[in-house]
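Undergrad: sharing a sequence plus its predicted fold:
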Amino acid sequence: MEFLALTITKASSLGYWKGSKAGRRGPSLSHLFFADDLLFIGKATKDNCIFLKSVLDFFCDRSGQRINPSKSNIFFSNNVTEPLREELCNIMGFSHTNYLGKYLGIPISAKRPCKQDYTFILDKVRAKLEGWKTKFFSIAGRTTLINSVLASIPNFYMQSIMLPSSILSSIDRIARDFLWGSDLDHRKLHLVKWEQVSLPKCLGGLGIRSAKEANTTAMAKLNWRLFTEEDKLWNMVLKRKYNISSRPSTLPSNGSPVINSIRKGNNLFLKGIKWTPLDGNDISFWNDPWVLNLPLSSMLQGPLSEADNNLLVADIFPNGLFDPSLISYPFSDCLLDTIKATPISKTMASQDSFAWNGSPNGSFSTKSTCILYFKAYIFCFMNVSKIFCNI
């Protein structure tokens, strides 16, 4: 396979194989290989198909391997006419398809994911439940099985895309019914609401993760990878296609199903990072968390002016020295001293960096992100604790 990959790569660089670009500024894609699965990406032209056919025939003759036409298909864009589709299919000896099936277990589709595409996840979960006798398990045993077995089945698919809300609700319903011993024939009373059960143990729940929380946390992790793994192919494709900067920020509201899924974890991701200023040119003074765990704007009431919205940390450190007169709102002396003690370099070639606020080493942490997701419950719990201590 490595020989075939090198052949396609060289042919693409010489212009014999014309790949497809991911957007105007995106990289040119020619092929994707994984084990014995091959995915060729190119323009729908007669010359392209003739060249690919010759390369595959040459590879088969030298390696002794053979292509299975019944398992090989061609997927065309909507811009390719029907006569051209038939001609190209005849050249390759493959059939045309509107659905490429699954790749590594994930459905490949250019359309927005719908419920029918992911019902197989529910079938897998139900099949796992068929061999379990609910009445012989205690609540603790059912909780352990939900966390270790049932949750692991959909978790794999949640790592790459946001599942439809109906699928997420169905996953929660299956786990909820199993926890309380309900089935199709016998409905039992649910003694505690699901929102309380799915809280982390530190907040009084059973630690059973809701499907929506688990999926949103996975999308927040993809946001972290999008802004930290600069050398990955998928990263370059998305950033160049949708003109996403290397600085963590909000994502475009319209795009492919993948970018739309990642965007659903963007708010959670932005709440979990904290900036470390070096030159201060990439950090918003009011809107980014850099001196506190929350943006300084959260301490104010009312909207900021346009000038304050555009104010950078570097702007209040002219010549590397803090100038409090450039701040429009008064701060406490303690906070001013903290800002003043922030080292800002105007001479060294340094760039601002960010880290995950909830982990000791600054890397993304799923556990801390789960706590961040239930932030409202944490504040409520802290307030109750304070009242109890005061009494």
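TA: That came through fine. All figures in this text were calculated on a predicted structure; none of them were measured in a lab.
Undergrad: from here on, contacts and neighbour counts on C-alpha atoms
TA: Noted.
Undergrad: ok, which stretches of the stretch 101-250 of the chain are strands?
TA: Using DSSP state E, counting those that start in this stretch, the strands assigned to the stretch 101-250 of the chain run over residues 102-103, 106-107.
Undergrad: kindly reformat the ones you listed as CSV containing mean neighbour count.
TA: Below are the strands of the stretch 101-250 of the chain laid out as CSV (neighbours: other Cα atoms under 10 Å):
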stretch, mean neighbour count
strand 102-103, 10
strand 106-107, 15
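Undergrad: which one of the ones you listed lies nearest to Ser72?
TA: Closest of the strands of the stretch 101-250 of the chain to Ser72 is strand 102-103, at 12.9 Å (criterion: Cα to Cα).
Undergrad: A further structure is provided below for comparison with the first:
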Amino acid sequence: MEVLSRGLKKLTASNACQPYRTRSRSLPPSHLLFADDTTIFTNDSRSSIRNLVAFLQKFKNISSLKINNSKSSFLASSKMLLLRTHNIERISSWKARFLNQAARTTLIKHVLSSIPVHILAAVDVPIKMLQTLESKLADFFWGWSEGSKKFHWVSWRRITYPTKEGGLGIKPLREISAALRLKRAWTIFFAHKNTLWAKFMRSKYMINDSRESASQRNIDSPAWKGIRKLLHLVEDNSHLLLGDDNSNVWNDNL
């Protein structure tokens, strides 16, 4: 995949494939690699799409690595969570018929609840969508009888209580989403991490990595607005711990 990565960088550097841009001082990502998945960022010009497709075809011919067209698609942000919802529905429809309730509980904890996590880690998902996802999980938990949903004897909120409080310990998606939002705010404003995502967000919405310069405009993305709203919550629940005698309060990165 090193050849693919270098080729995509070269394609973007030569402007044969125009990068995805937001503002002039933002870092334009060309692609991301995770396990056996590749996400490529580009604008919607015909020349960029044409050159990108030609490059992928050339890569396939040279490497003999075939691109699975059935698993490849063009995604806009508004379609991503809908895709995850369809995945949950597809898994639920056939798995529920062959599993008892204990097995379905295990599947929810370790598989179904994890499907939307990557989306929740990146964007602020509307509460209505989270409620829809949890409704799908509840339907799967209780199962079906003769093609219709079984009665839900206990509310989903009660089921997601910790086991010590009488629940089954399934983590509610709304709490997962809130925790991930706080983590994003901590990563950008306090952790001083130089991950690609953190550098991109700082360069787009901040000046010289200063929290005081954080953008508060109406045209900012929903993801940034959600992070910005949590700044005071992170500040109120954070405190500094001094190190050993070698600490220097003037020069150390607090």
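TA: Sure, I can see it. Computed from a prediction, not measured in an experiment: that's the story for all the values here.
Undergrad: quick one on the thing from earlier: redo the strands of the stretch 101-250 of the first structure as TSV? Include distance to Leu29 of the first structure.
TA: Output for the strands of the stretch 101-250 of the first structure, formatted as TSV (distance: least, Cα to Cα, whole Å):
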stretch	distance to Leu29 of the first structure
strand 102-103	17
strand 106-107	20
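Undergrad: which residue, other than its chain neighbours, is closest to Ile262 of the first structure?
TA: Nearest non-adjacent residue to Ile262 of the first structure, counting by Cα to Cα, 6 or more residues apart in numbering: Met219, 5.1 Å away.
Undergrad: and the aligned partner of that neighbour in the second structure, what does it touch?
TA: Residue correspondence to the second structure (TM-score structural alignment): Met219 of the first structure is matched to Arg181. Contact analysis of Arg181 of the second structure by Cα atoms under 8 Å, 6 or more residues apart in numbering lists Ala121, Asp124, Gly226, Ile227, Leu230.
Undergrad: looking at the first structure, which of these hold up?
TA: Contacts conserved in the first structure for the contacts of Arg181 of the second structure, counting by both residues aligned by TM-score structural alignment, their matches' Cα atoms under 8 Å: Ala121, Asp124, Gly226, Ile227, Leu230.
Undergrad: please look at the fourth one and Arg184 and confirm they touch.
TA: Yes: if you go by Cα atoms under 8 Å, Ile227 of the second structure and Arg184 touch, sitting 6.8 Å apart.
Undergrad: the aligned residue in the second structure for Ala349 of the first structure: which element?
TA: Taking TM-score structural alignment, the alignment pairs Ala349 of the first structure with Asn251 from the second structure. Asn251 of the second structure is located outside every helix and strand, with elements delineated by DSSP states H and E.
Undergrad: what about Asn251 of the second structure, how many residues nearby?
TA: 7 (other Cα atoms under 10 Å).
Undergrad: also the one 3 residues further on?
TA: As a burial measure, Leu254 of the second structure scores 12 neighbours (other Cα under 10 Å).
Undergrad: mind checking how far the spatially closest residue to Lys136 of the second structure that is not a sequence neighbour is from Trp142 of the second structure?
TA: Leaving aside its sequence neighbours, Lys136 of the second structure sits nearest to Glu89 (Cα to Cα, 6+ apart; 7.0 Å). Taking Cα to Cα, to the nearest Å as the measure, Glu89 of the second structure falls 14 Å from Trp142 of the second structure.
Undergrad: for burial, what's the neighbour tally of Arg23 of the second structure?
TA: Neighbour tally, Arg23 of the second structure, other Cα under 10 Å: 11.
Undergrad: that one -> the first structure?
TA: The pairwise alignment with the first structure assigns Arg23 of the second structure to Gly23, based on TM-score structural alignment.
Undergrad: show the contacting residues for its match.
TA: Contact analysis of Gly23 of the first structure by Cα under 8 Å, 6+ apart lists Arg240, Lys241, Tyr242.
Undergrad: so which of these hold up in the second structure?
TA: The contacts of Gly23 of the first structure retained in the second structure, by both residues aligned by TM-score structural alignment, their matches' Cα under 8 Å: Lys241.
Undergrad: out of the contacts of Gly23 of the first structure, who's nearest Asn215 of the first structure?
TA: Once Cα to Cα is applied, the member of these that ends up nearest Asn215 of the first structure is Tyr242, at 22.8 Å.
Undergrad: which non-adjacent residue is nearest the counterpart of that closest one in the second structure?
TA: Aligned by TM-score structural alignment, Tyr242 of the first structure pairs with Tyr205 of the second structure. Of all residues not flanking Tyr205 of the second structure in the chain, Ser215 sits nearest, at 5.2 Å (Cα to Cα, 6+ apart).
Undergrad: buried set for stretch 90-102 of the second structure?
TA: Neighbour-count burial for stretch 90-102 of the second structure, counted by 16 or more other Cα atoms under 10 Å, picks out Ser92, Ala96.
Undergrad: repeat for stretch 160-172 of the first structure
TA: Per 16+ other Cα under 10 Å, stretch 160-172 of the first structure contains these buried residues: Ser160, Ile161, Met162, Leu163, Pro164, Ile167, Leu168, Ile171, Asp172.
Undergrad: repeat for stretch 231-241 of the first structure
TA: Buried residues in stretch 231-241 of the first structure, defined by neighbour count with 16+ other Cα under 10 Å: Asn235, Met236, Val237, Leu238, Lys239, Arg240, Lys241.
Undergrad: now it: how far from the chain's centre is it?
TA: Relative to its parent chain, stretch 231-241 of the first structure has a centroid offset of 13 Å by Cα atoms, centre = their mean, to the nearest Å.
Undergrad: got a list of contacts for that stretch?
TA: So stretch 231-241 of the first structure is in contact with Ala22, Gly23, Arg24, Arg25, Gly26, Pro27, Leu226, Glu229, Glu230, Ile244, Ser245, Ile259, going by Cα under 8 Å, 6+ apart.
Undergrad: and with 7 Å instead?
TA: Applying Cα atoms under 7 Å, 6 or more residues apart in numbering, the contact partners of stretch 231-241 of the first structure are Ala22, Gly23, Arg24, Arg25, Gly26, Pro27, Leu226, Ser245.
Undergrad: contacts only, for the fifth one.
TA: So the one you mean is Gly26 of the first structure. Val237, Arg240, Lys241.
Undergrad: which parts of the second structure are helices?
TA: Ranges of helices in the second structure, per DSSP state H, are 2-13, 46-63, 77-95, 101-110, 117-120, 127-142, 156-159, 173-189, 196-205, 222-229, 231-236.
Undergrad: farthest pair in the contacts of stretch 231-241 of the first structure?
TA: For those, and using Cα to Cα, no pair is farther apart than Arg24 and Leu226, which are 19.6 Å apart.
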